[in-house]
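[1] Below are the sequence and a predicted model; questions follow.
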Amino acid sequence: MSRLNGKLVVFGKIIKGVGVLRSIDHVATEDGTNCPTQEVVIVDCGEIPEGADDGVCNFFKDGDPYPDWPADLDKKPDEFSWWMEAVDSIKAFGNEQFKKQDYKIALRKYCKALRYSDVCWELQGIDGGKCSALRKIKSQIYTNCSACNLKLGDLKGALLEADFAIRDGGDNVKAFLRQGQAYMRLKDIDTAVESFKKALNLEPNNGGIKKEFAAARKKIADRRDRENRYSFLFNFCHGCEHAFRLQRLIGFSPPCRLRLQQKLARFCSN
């Protein structure tokens, strides 16, 4: 171990708070430097007196009695019902934060609920009914995670979690809705329409989904209208090495038509 001489190295065993280290470990770092992209600050440290609160439970002072990570539990019950009750409770805390529009904390709660649900698969005596119940609630939680990420602007994360929700619950209407919303904001309108169609097949009278579906179809109709209006330009430029540039201009609004035609003239004269 001589290679560690002069280095700041500590050997020990984590008794509580493994989630803190996991959270730090998951912070993104800059390429080549390993520096975290956001601040990781130790605001307090020291020895916890005998019998004092270690701060693992109810960290946010919101009444949530469960530690962030199941590994920090003093005792792990063997009853499936205990774990499902914990998952439901943590999910409810996430719902409260979502209603308050604190989407970061809501997402943190939902991720915590997923960690507790993962423990259920390790328990003895998991029958078909329990598996179905577990998959259903996981699908709901993933859908809620997707909704949070849509609010936070993490569109790829929202899409991934919607996919996970659909994997665990093929009849989850909200999962298809979130998937469609993510595709819409990623500008993949055609795929969004397919997601909204699947949602409508499950709930044909859902007004919210109908509205999203109509908006997506209108975008496609508008795009086709632009393509038809400018198709003569592409025909005129058939074989021109600059034709591909015009394809990038097809999204221009009608007031920009004159500029588009001027660009066409310049391209074709080269």
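    Thanks, I have the structure now.
[2] use CA for all of it now, contacts and neighbours both
    OK.
[3] tell me which residues of the helix or strand harbouring residue 211 are tucked away?
    Element membership for residue 211 (DSSP states H and E) is helix 207-236. By neighbour count on 16 or more other Cα atoms under 10 Å, the buried set for helix 207-236 is 209-210, 212-213, 216-217, 226-227, 230, 233-234.
[4] Ok, stretch 90-110 next?
    By 16+ other Cα under 10 Å, the buried positions in stretch 90-110 come out as 90-95, 97-98, 102-110.
[5] ok, and what's touching it?
    If you take Cα atoms under 8 Å, 6 or more residues apart in numbering as the criterion, stretch 90-110 is touched by 64, 66, 112-113, 141-142, 144-145, 148-149, 151-152.
[6] Included below, for side-by-side comparison, is a second structure:
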Amino acid sequence: MDGSTVLRIATELKEFGNKAFKAGDTELGLDKYEKGLRYLAEYPALVEGDPPQVFQSIKALKFILYSNIALLHNKQKGYREAEDAATKALAIEEVAGPERAKALYRRATAKVALKDEDGALDDLKEAHKLAPDNAAVTKELDAAKKKLAARKEKEKEAYKKFFS
């Protein structure tokens, strides 16, 4: 298949996944997003005769699919999978700004659930730099700071108790 065909099919699968998610079917949404990624894997590099923008569009779509997969895994409480999918999205360096902030937020959400407050805080700080007006990022950043402070206070008290 040429790049345009792969892009068209994967985009249709993303749209189908979006509809399933909006209808409340996260399992079907995940299935369609992952199938879209499998199609994109068939086009790992620019093929002779394809316009360069096709490859850029494929990378952007891959980012969106990974980010959406992270969202749905978070919704299903599959936090390791969500963290992994968001990390794969963030490995696509060409995507920046609010879209990158969204993937960072989704990875941070997974990290909080996995009790990695330090990692979540790092992601949320970076997301806040990219999207300072994003209320969800700001709220989660404040919550992560409080959780980290509470954990450190608890560790400090345990340390005092142990050595007294």
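    That came through fine. These figures come from a predicted structure and were not determined experimentally.
[7] What does the TM-score come to for these two?
    Here the superposed chains carry a TM-score of 0.87, computed using TM-score structural alignment, normalised by the length of structure 2; 159 aligned residues with a Cα RMSD of 1.9 Å.
[8] returning to that earlier point: of the buried residues of helix 207-236 of structure 1, closest to residue 117 of structure 1?
    Using Cα to Cα, residue 209 is the member of the buried residues of helix 207-236 of structure 1 that lies nearest residue 117 of structure 1, at 29.2 Å.
[9] so what corresponds to that closest one in structure 2?
    Residue 209 of structure 1 maps onto residue 137 in structure 2, with residues paired by TM-score structural alignment.
[10] That match against residue 126, yeah?
    No - applying Cα atoms under 8 Å, one finds residue 137 of structure 2 not in contact with residue 126, separated by 9.9 Å.
[11] what about the helices in structure 1?
    For structure 1, the helices defined by DSSP state H occupy 18-25, 80-99, 103-120, 128-152, 155-168, 173-185, 189-202, 207-236, 243-247, 257-269.
[12] Relative to residue 107 of structure 1, how far out is the corresponding residue of structure 1 for residue 24 of structure 2?
    Using TM-score structural alignment, the partner of residue 24 of structure 2 in structure 1 is residue 101. As judged by Cα to Cα, to the nearest Å, residue 101 of structure 1 and residue 107 of structure 1 stand 11 Å apart.
[13] One more: residue 181 of structure 1?
    Going from residue 181 of structure 1 to residue 107 of structure 1 by Cα to Cα gives 18 Å.
[14] now do residue 222 of structure 1
    Residue 222 of structure 1 is 36 Å from residue 107 of structure 1, by Cα to Cα.
[15] Next: residue 164 of structure 1.
    Distance from residue 164 of structure 1 to residue 107 of structure 1, by Cα to Cα: 15 Å.
[16] Equivalent analysis for residue 182 of structure 1, please.
    17 Å.
[17] and what of residue 195 of structure 1?
    From residue 195 of structure 1 to residue 107 of structure 1 the distance is 23 Å (Cα to Cα).
[18] Ok, residue 157 of structure 1 next?
    For residue 157 of structure 1 relative to residue 107 of structure 1 (Cα to Cα), the value is 11 Å.
[19] what touches both of those two?
    What both residue 157 of structure 1 and residue 107 touch, as defined by Cα under 8 Å, 6+ apart, is the set residue 149.
[20] Now stretch 150-167 of structure 1: buried residues?
    Buried, per 16+ other Cα under 10 Å, within stretch 150-167 of structure 1: 150-151, 155-159, 161-166.
[21] Now for residue 184 of structure 1: which residues touch it?
    By Cα under 8 Å, 6+ apart, residue 184 of structure 1 lies in contact with 192, 216.
[22] Give the equivalent position in structure 2 for it.
    Here residue 184 of structure 1 is matched to residue 112 in structure 2, going by TM-score structural alignment.
[23] for residue 173 of structure 1, same thing?
    Aligning on TM-score structural alignment places residue 173 of structure 1 opposite residue 101 in structure 2.
[24] who touches the residue nearest to its match when sequence neighbours are not counted in this structure?
    Closest residue in space to residue 101 of structure 2, ignoring its immediate chain neighbours: residue 127 at 4.2 Å, by Cα to Cα, 6 or more residues apart in numbering. With contacts defined as Cα under 8 Å, 6+ apart, residue 127 of structure 2 is in contact with 98, 100-102, 104-105, 137.
[25] can you tell me which residue in structure 1 aligns to residue 127 of structure 2?
    With TM-score structural alignment as the criterion, residue 127 of structure 2 pairs with residue 199.
[26] Okay, that match and residue 139 of structure 1: tell me how far apart.
    Distance from residue 199 of structure 1 to residue 139 of structure 1, counting by Cα to Cα: 15 Å.
[27] ok, now residue 158 of structure 1?
    Residue 158 of structure 1 is 13 Å from residue 139 of structure 1, by Cα to Cα.
[28] again, but for residue 94 of structure 1
    Counting by Cα to Cα, the gap from residue 94 of structure 1 to residue 139 of structure 1 is 15 Å.
[29] Please apply the same query to residue 206 of structure 1.
    If you measure residue 206 of structure 1 against residue 139 of structure 1 using Cα to Cα, the figure is 20 Å.
[30] No more questions from me, cheers.
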